[in-house]
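Enquirer: Pasting the sequence and the predicted model now:
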Amino acid sequence: MSGVLVIGGTAEARALAAALHACDVPVVSSLAGRVSNPALPEGEVRIGGFGGVDGLVDHLRAAGYDAVVDATHPFAARMSAHAATACEVAGVPLLRLQRPGWGGHRDAERWHWVRDIDDARRSAESLGDRAFLTTGRQTLDAFRSWTDRYTLVRLVEEPSWPAPTSWEVLRSRGPYSLDSERELLRSRGIDVLVTKDSGGSMTEAKLQAAGELDIPVVVVRRPPVPEGVMAVDSVDDAVAWTVTLLRS
């Protein structure tokens, strides 16, 4: 048995690696390497890209994996597309594991759902003047024009370019409590929250705090799962799929 490649970097990927390890399934977890000092999963870890679809195909064939689980961030659309194409070419079974989104949140119908990050910027500009931006470092280019307004940006890593002087950049990693999120929104006078439908509980408190303070929320919808790829939203389901596949 050659084992499983988990394309990860998320809490779900780490939990899956630990669960498979406990089932004596050989696991290799692949991290992109964009975050310094990442939380490492159990088992073997490789860090760095594959070199596009062709590189991933070569890696899958050379390693001889029995299966691949794409457990990247819900918005890692390019990596998910590469995994789908490469696994089809290499003939390796693929599963998509992604946490449930926030569409079932009690305030979801009140939010301003948008298609992409550019729509999020335009929507936020029409709703407020002091934004709390939580869409991630790779989306910041879309907001470069916000040089004349206060913008609170929360990131795990520093921006890749100098932020405007009107911005406040907070470097931190969740989870965040409701009390701390409520105080953050109040103390900065935030009047619009901009986020992505990342899901999960680690950063969900900001949504409840915004609802309590009657602050409008702009949410970028998730990209779709690549066509033809089976998807599950729990680690238990991913473990069951993997173990069943290997036993067969």
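Expert: Here it is on my side, so go on. Numbering: from 1, shown residues only.
Enquirer: Going by C-alpha atoms from here, please, whenever you check contacts or count neighbours.
Expert: Will do.
Enquirer: and the gap between the residue lying closest to residue 48 once chain neighbours are set aside and residue 197?
Expert: The shortest distance from residue 48 to any residue other than its chain neighbours is 4.7 Å, reached at residue 32 (CA to CA, 6 or more residues apart in numbering). Separation of residue 32 from residue 197 (CA to CA, to the nearest Å): 21 Å.
Enquirer: just residue 167 next, same as before
Expert: Relative to residue 197, and taking CA to CA, residue 167 is found at 23 Å.
Enquirer: Using the three-state scheme, assign residue 138.
Expert: Here residue 138 takes the helix state, with states given by DSSP: H, G, I helix; E, B strand; the rest coil.
Enquirer: Just give the nearest non-adjacent residue to the spatially most central residue of the chain, would you?
Expert: The chain has residue 73 as the residue nearest its centroid, 2.8 Å off, counting by CA atoms, centre = their mean. Nearest residue to residue 73 in three dimensions, chain neighbours excluded: residue 10, at 6.3 Å (CA to CA, 6+ apart).
Enquirer: Repeat that for residue 230.
Expert: Nearest residue to residue 230, sequence neighbours excluded (CA to CA, 6+ apart): residue 95, at 5.4 Å.
Enquirer: and the helix or strand where that neighbour lies, what does it pack onto?
Expert: Assigned by DSSP states H and E, residue 95 falls within strand 94-97. Here strand 94-97 touches strand 67-70, helix 77-90, strand 230-232, helix 235-247, going by 3 or more CA pairs under 8 Å, 6 or more residues apart in numbering; DSSP states H and E.
Enquirer: want to compare, so here's the second one:
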Amino acid sequence: MTHVLLLGGTFDAHVLSTRLHEAGISAVYSYAGATLTRRTPALPTRVGGFGGVAGLVQYLRDQHITHVMDATHPFAAQISAHAIEACAQVGIPLLSMERPAWQAQSGDRWTQVADMNAAAAALPCDGGTVFLAIGRKQLAAFATQAAHHRFVLRVIDQADEPLPLPAANCELVIARGPFRLDDEIALIREHGIEHIVSKNAGGPDTYAKIEAARQLQLPVIMVDRPQLPPRTQCETPDQTMEWLAHAR
């Protein structure tokens, strides 16, 4: 009997959970639980980590998982790497659904960097207002290397724990995508944003800020996706369902 573990937390994973439910396929949806406000998936859910590779291997065996679909965020590298190793140990198929990365277009002023430390180092030395469109988890580099800047940080929800950025130099914007181009231009103008730091998440939901930067000729520091070991990949829920049909 097919029993799928869907590693989620993205809109595409939410869509895929609905597709699995509608197809009558036995599956469980797992996500980290990092955000307080979230879409409710159509499948039975579990929240939190597995306890590393060993914990995930034990879960796969205990729950008689037959297939794993990794539809986590492209920057959720740890769980993706653990899934690759755990599935190899147990000997079950794994598919990674990952939307294509954004590509620089004519008019874009991108500086591509490997990680957040490099992104913080790439900001100009003379300060300025920086739009951090990177979530709240990887702010330490900006607190230590670029504290002389003023930051506008957009997050999905308000968390209880304090941010590492100096409160006097950081304004919090709470919003969930998809975002419209006109609204992104208005946000940039309202806050006097001069630089944008973005993860290369891909997909349409948060691309409007990149379009806005292009129109306003603002520089963008684009953080590349983490490198992962080779694995079977696709780009859409449709392709994922086709893979499962063949894998079964």
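Expert: Perfect, thanks for sending it. Keep in mind it's a predicted model, so treat the numbers as computed, not measured.
Enquirer: Please, where are all the strands along the first structure?
Expert: Along the first structure, counting by DSSP state E, strands occupy 4-7, 27-31, 44-47, 67-70, 94-97, 112-114, 131-134, 151-155, 167-171, 192-196, 217-220, 230-232.
Enquirer: just to revisit the earlier point, closest one to residue 217 of the first structure among the helices and strands packed on strand 94-97 of the first structure?
Expert: Closest to residue 217 of the first structure of these is helix 77-90 (CA to CA; 22.8 Å).
Enquirer: May I see the buried residues of that closest one?
Expert: Using 16 or more other CA atoms under 10 Å as the test for burial, helix 77-90 of the first structure gives 77, 79, 80, 81, 82, 83, 84, 85, 86, 87.
Enquirer: If you drop the residues flanking it in sequence, what lies closest to the fourth one?
Expert: In space, not counting the residues next to it along the chain, residue 81 of the first structure is nearest to residue 226; the distance is 6.1 Å by CA to CA, 6+ apart.
Enquirer: Does that neighbour touch residue 82 like I think?
Expert: No: at 9.5 Å, residue 226 of the first structure and residue 82 do not qualify as touching, with contact defined as CA atoms under 8 Å.
Enquirer: What's the local residue count around the equivalent of the residue nearest to residue 81 of the first structure over in the second structure?
Expert: Aligned counterpart of residue 226 of the first structure in the second structure: residue 229 (TM-score structural alignment). The number of residues packed near residue 229 of the second structure is 8, by other CA atoms under 10 Å.
Enquirer: what does residue 126 of the first structure give?
Expert: With other CA under 10 Å as criterion, residue 126 of the first structure counts 9.
Enquirer: what does residue 202 of the second structure give?
Expert: Residue 202 of the second structure has 17 neighbours, counted by other CA under 10 Å.
Enquirer: how near is the match of residue 226 of the first structure to residue 50 of the second structure?
Expert: In terms of CA to CA, residue 229 of the second structure sits 20 Å off from residue 50 of the second structure.
Enquirer: again with residue 28 of the second structure
Expert: Residue 28 of the second structure sits 14 Å away from residue 50 of the second structure, going by CA to CA.
Enquirer: These two: which has the busier surroundings?
Expert: Legend: neighbour count by other CA under 10 Å for residue 28 of the second structure and residue 50, higher for residue 28 (23 against 16).
Enquirer: what residue of the second structure matches up with residue 241 of the first structure?
Expert: By TM-score structural alignment, residue 241 of the first structure lines up with residue 243 in the second structure.
Enquirer: thinking again about what came up before, okay, residue 32 and residue 197 of the first structure: which has more neighbours?
Expert: Neighbours per residue (other CA under 10 Å) separate residue 32 of the first structure from residue 197, with residue 197 holding more: 20 against 15.
Enquirer: The more buried one reaches residue 101, doesn't it?
Expert: Yes: counting by CA under 8 Å, residue 197 of the first structure touches residue 101, with 5.7 Å between them.
Enquirer: Skip the chain neighbours and tell me the closest residue to residue 38 of the first structure.
Expert: Closest to residue 38 of the first structure by CA to CA, 6+ apart is residue 9, at 7.9 Å.
Enquirer: How about the contacts made by the one you found?
Expert: Residues in contact with residue 9 of the first structure (CA atoms under 8 Å, 6 or more residues apart in numbering) are 30, 31, 32, 38, 71, 72, 73.
Enquirer: From these, list just the buried residues.
Expert: Using 16+ other CA under 10 Å, the buried ones in these are 30, 31, 71, 72, 73.
Enquirer: Please tell me how far residue 64 of the first structure sits from residue 219 of the first structure.
Expert: On the measure of CA to CA, residue 64 of the first structure and residue 219 of the first structure end up 40 Å apart.
Enquirer: out of those two, which sits in the more crowded spot?
Expert: Between residue 64 of the first structure and residue 219, counted using other CA under 10 Å, the more crowded position is residue 219 (27 against 16).
Enquirer: And for the spatially closest residue to residue 234 of the first structure that is not a sequence neighbour, the neighbour number?
Expert: With sequence-adjacent residues excluded and distances taken as CA to CA, 6+ apart, residue 234 of the first structure is closest to residue 99, at 6.5 Å. If you count neighbours by other CA under 10 Å, residue 99 of the first structure ends up with 20.
Enquirer: hang on, residue 99 of the first structure packs against residue 199?
Expert: Yes: the pair residue 99 of the first structure / residue 199 is scored as a contact, 6.2 Å apart, by CA under 8 Å.
Enquirer: That'll do, ta.
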